[in-house]
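**Student:** The following block contains a protein sequence and its predicted model.
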Amino acid sequence: MRVAAVQLHSTPDRDRNLAAADRLTREAARAGAELVVLPEKWPVLGTPEQTIAAAEPFDGPILHWATSIAKDLQIDLVAGSFSEKTGEERGANTSIHVGPDGELKASYRKIHMFDVEVNGHVYKESAHEAPGDEIVVTETANGVPLGLTICYDVRFPELYRILAVKGAQLIAVPAAFTFATTRDHWEVLLRARAIEGQAFVIAANQVGEHAPGIRSGGRSMIVDPWGVVLATAPDTETFIVAELDLARQQEIRRTLPSLANRRPEAYRWPTEVTA
């Protein structure tokens, strides 16, 4: 199975971003990709105010574009994520999976809100968007289970373990990882999640400066279940492709059965978070 991750330098200019996403998705399909993953917030990414101002209903232009291009190219498409208007005070950070028939297969709303401070810059995603509460496993056209996550989710191994236990063989990670955390954490986290879940991880990151002080680190990656990086993007708008050996994945899960050897009856969640 051949997959691709599209790396974008999204800006507040929606038309420019859509043109870049369309072009690179088509190029990835011409390179043989059966599944293409786009980055987080690719339709509009600028200041928090600019990004949220561009929010649209679930069945708006992004869903229309995704269903149209997936059907045209006959591919599975994880259309990154976009700012969704939900009718509530806060919206959602929403990812969609569309099949080669142009039909919506699944949607996922980011569970973990990016409320952090990085190099003195404070991010408060929860000020504009509410967290989702559903873990989602969908399936590609050729029957391979696919887990959906977004960016900051990658720091929460319990989510990825549950996706693997629910059968996910592939996990998509659309992201807009900050420049600093991309340099120091991105590859380590992606490889760890791949090894723990014995899953292929397809991580499509943003790259470049989106607004003053808001910069993503690129280095989109495709990682195999052994933790080997199959492809890494340079620091520019581009796409990467890799061939996934699903038979090798089954062999890894058979010979090093860490998923089967779990002992959930022995695990106890602390009632208090002391960290």
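**Tutor:** Received, thanks. Residues are numbered from 1 along each chain as shown.
**Student:** rest of the way, CA atoms for contacts and neighbours
**Tutor:** Fine.
**Student:** and residue 252, which of the three is it?
**Tutor:** With DSSP: H, G, I helix; E, B strand; the rest coil as the basis, residue 252 sits in helix.
**Student:** Test my guess that it contacts residue 226.
**Tutor:** Yes. Judged on CA atoms under 8 Å, residue 252 makes contact with residue 226 at a distance of 7.5 Å.
**Student:** quick one: common contacting residues for those two?
**Tutor:** Common contacts of residue 252 and residue 226, defined by CA atoms under 8 Å, 6 or more residues apart in numbering, comprise residue 198.
**Student:** what's the helix or strand harbouring residue 248 in contact with?
**Tutor:** With secondary structure defined by DSSP states H and E, residue 248 is part of helix 246-255. Applying CA under 8 Å, 6+ apart, the external contacts of helix 246-255 come out as 1, 198-199, 225-226, 259.
**Student:** Go through stretch 129-137 and flag the buried ones.
**Tutor:** For stretch 129-137, a neighbour-count test (16 or more other CA atoms under 10 Å) marks 129-131, 135-137 as buried.
**Student:** dropping in the other structure now:
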Amino acid sequence: MTALRVALIQTRTPASAGAALAHVEPLIRQAAAGGAQLILTPEGTNFLIQNREQRQAALAPDDRDAVVLALTALAKELGVWLLIGSAIVTSGHEGDDRAANRSILIDDHGRRVASYDKLHVYDVDLPTGERWRESAAVRPGDQAVVADTPWGGLGLTVCYDIRFPQLHRALAKAGATMIAVPAAFTVPTGEAHWEVLLRARAIETGCFVLAPAQGGAHEDGRRTWGRSTVIAPWGEVIARLDNDEPGVLFADLDLDAVARARNAVPQLTHDRDFSLPA
């Protein structure tokens, strides 16, 4: 068996970079002390701020963001691979002051291996009355990413991307054997959809799905679902936090399970062209 120990960090990220780093760093250290080789944090690891003016004031390029820089150094210090599930940073597009919601993968030498900007932004009107327009503050990306790791390809997604199966299928066909889904799911959608979507994406792709989440009542007024989860390629839940409290979730992955699932149901090789309904 080819094994990998992963750790998913569940956070309740504060509204400032200094507080966010003080919150997440001890959890990452706990994960490394527990033997994790690959550690993943949730969406919005560097801060969560709804107020537009305060958010704009907190933005920095990812190579100058205080949390990104500190976590890059921490990965090197601990000798672990670290996925910053996402950091809210400047997009770098002149004339567009919206942020990028960016995943950043750091290797065990503190080198950036890959980055990915969230493709699908969360513009929804929920039955509870919650209204979200992420597109007003976040510039969506336009490039899917599979990062090379010592354990196979890691497909990068963020939160709302989970609702787009075509993205996950493309990642699997491009070499992903694991897919990261760092998230800050709302409570009503988390309760209704979180686990079933994660399991569906694992089953459809024959990939491990690694979903570290934000959880609880945040400083900026939002509430997130928590329940960080690891799904195996056959679709079974192999690790899960059953709450929204900050913490560390460990899982030992049998990486040979990817080949077993895909050999049993080789759906990634069964695509057929078809005509759309008239």
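**Tutor:** Done, it's in. What you see is a predicted model, and the numbers here were worked out from it, not measured in a lab.
**Student:** Need the max-distance pair from the buried residues of stretch 129-137 of structure 1.
**Tutor:** For these, the farthest-apart pair by CA to CA is 129 and 137; their separation is 22.1 Å.
**Student:** In structure 2, point out the residues matching the longest helix anywhere in structure 1.
**Tutor:** In structure 1, assigned by DSSP state H, the helix with the most residues is helix 14-30. Aligned by TM-score structural alignment, helix 14-30 of structure 1 corresponds to residues 17-33 of structure 2.
**Student:** Pull out the buried positions in the matching stretch.
**Tutor:** 17, 20-21, 23-25, 27-28, 31-32.
**Student:** returning to that earlier point: closest one to residue 214 of structure 1 out of the contacts of helix 246-255 of structure 1, please.
**Tutor:** When the contacts of helix 246-255 of structure 1 are compared for distance to residue 214 of structure 1 (CA to CA), residue 199 wins out at 30.8 Å.
**Student:** Residue in structure 2 paired with the closest one?
**Tutor:** When structure 2 is aligned by TM-score structural alignment, residue 199 of structure 1 is paired with residue 207.
**Student:** next one: residue 93 of structure 1
**Tutor:** By TM-score structural alignment, residue 93 of structure 1 lines up with residue 101.
**Student:** next one: residue 259 of structure 1
**Tutor:** Using TM-score structural alignment, residue 259 of structure 1 sits opposite residue 268 in structure 2.
**Student:** I figured its match hits residue 203, correct?
**Tutor:** No. Using CA under 8 Å, residue 268 of structure 2 is not in contact with residue 203, being 11.0 Å away.
**Student:** Between those two, which is the more surrounded one?
**Tutor:** Of the pair residue 268 of structure 2 and residue 203, residue 203 is the one with more neighbours under other CA atoms under 10 Å, namely 22 against 14.
**Student:** contacting residues for the more buried one?
**Tutor:** Contact analysis of residue 203 of structure 2 by CA under 8 Å, 6+ apart lists 233-235.
**Student:** What lines up with residue 74 of structure 2 in structure 1?
**Tutor:** Residue pairing (TM-score structural alignment): residue 74 of structure 2 is matched to residue 69 of structure 1.
**Student:** Who are the packing partners of the helix or strand harbouring its match?
**Tutor:** Here residue 69 of structure 1, judged by DSSP H and E, is contained in helix 61-73. Helix 61-73 of structure 1 sits against helix 14-30, strand 76-78, strand 92-98, with contacts defined as 3 or more CA pairs under 8 Å, 6 or more residues apart in numbering; DSSP states H and E.
**Student:** Just want the angle from that helix to strand 92-98.
**Tutor:** In terms of direction (axes from the mean of the first three to the mean of the last three CA atoms, to 10 degrees), helix 61-73 of structure 1 departs from strand 92-98 by 20 degrees.
**Student:** now for the buried residues of stretch 17-33 of structure 2, which pair is the farthest apart?
**Tutor:** Checking these with CA to CA, the most distant pair is 17 and 32, at 21.9 Å.
**Student:** Now do the end-to-end distance for stretch 100-119 of structure 1.
**Tutor:** In stretch 100-119 of structure 1, first residue to last residue: 42 Å (CA to CA, to the nearest Å).
**Student:** So what's the gap between that stretch and the chain middle?
**Tutor:** 7 Å (CA atoms, centre = their mean, to the nearest Å).
**Student:** now do stretch 133-151 of structure 2
**Tutor:** 10 Å.
**Student:** Spatially, which residue comes closest to residue 32 of structure 1, not counting chain neighbours?
**Tutor:** Nearest residue to residue 32 of structure 1, sequence neighbours excluded (CA to CA, 6 or more residues apart in numbering): residue 2, at 6.5 Å.
**Student:** contacting residues for the residue nearest the centre of structure 2?
**Tutor:** Centroid check for structure 2 by CA atoms, centre = their mean gives residue 182 as the closest residue, at 1.9 Å. Contacts for residue 182 of structure 2 (CA under 8 Å, 6+ apart) come out as 40-43, 85-86, 157-159, 210-213.
**Student:** could you dump these to TSV with secondary structure, distance to residue 248 of structure 2 and neighbour count?
**Tutor:** Putting the contacts of residue 182 of structure 2 into TSV (DSSP: H, G, I helix; E, B strand; the rest coil; distance: CA to CA, whole Å; neighbours: other CA atoms under 10 Å) gives the following:
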residue	secondary structure	distance to residue 248 of structure 2	neighbour count
40	strand	10	29
41	coil	10	30
42	coil	11	32
43	coil	15	32
85	strand	14	33
86	strand	17	30
157	coil	20	30
158	coil	19	26
159	helix	19	25
210	strand	13	25
211	strand	12	32
212	coil	9	32
213	strand	11	32
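**Student:** For those, give me a markdown table that also has distance to residue 3 of structure 2.
**Tutor:** Output for these, formatted as a markdown table (distance: CA to CA, whole Å):
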| residue | distance to residue 3 of structure 2 |
| --- | --- |
| 40 | 17 |
| 41 | 21 |
| 42 | 23 |
| 43 | 26 |
| 85 | 22 |
| 86 | 26 |
| 157 | 23 |
| 158 | 25 |
| 159 | 26 |
| 210 | 15 |
| 211 | 18 |
| 212 | 20 |
| 213 | 23 |
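**Student:** And these, which is closest to residue 178 of structure 2?
**Tutor:** Of all these, residue 210 has the smallest distance to residue 178 of structure 2: 7.3 Å, by CA to CA.
**Student:** right, and that closest one touches residue 162 too?
**Tutor:** No. Residue 210 of structure 2 is beyond contact range of residue 162, at 11.5 Å (criterion: CA under 8 Å).
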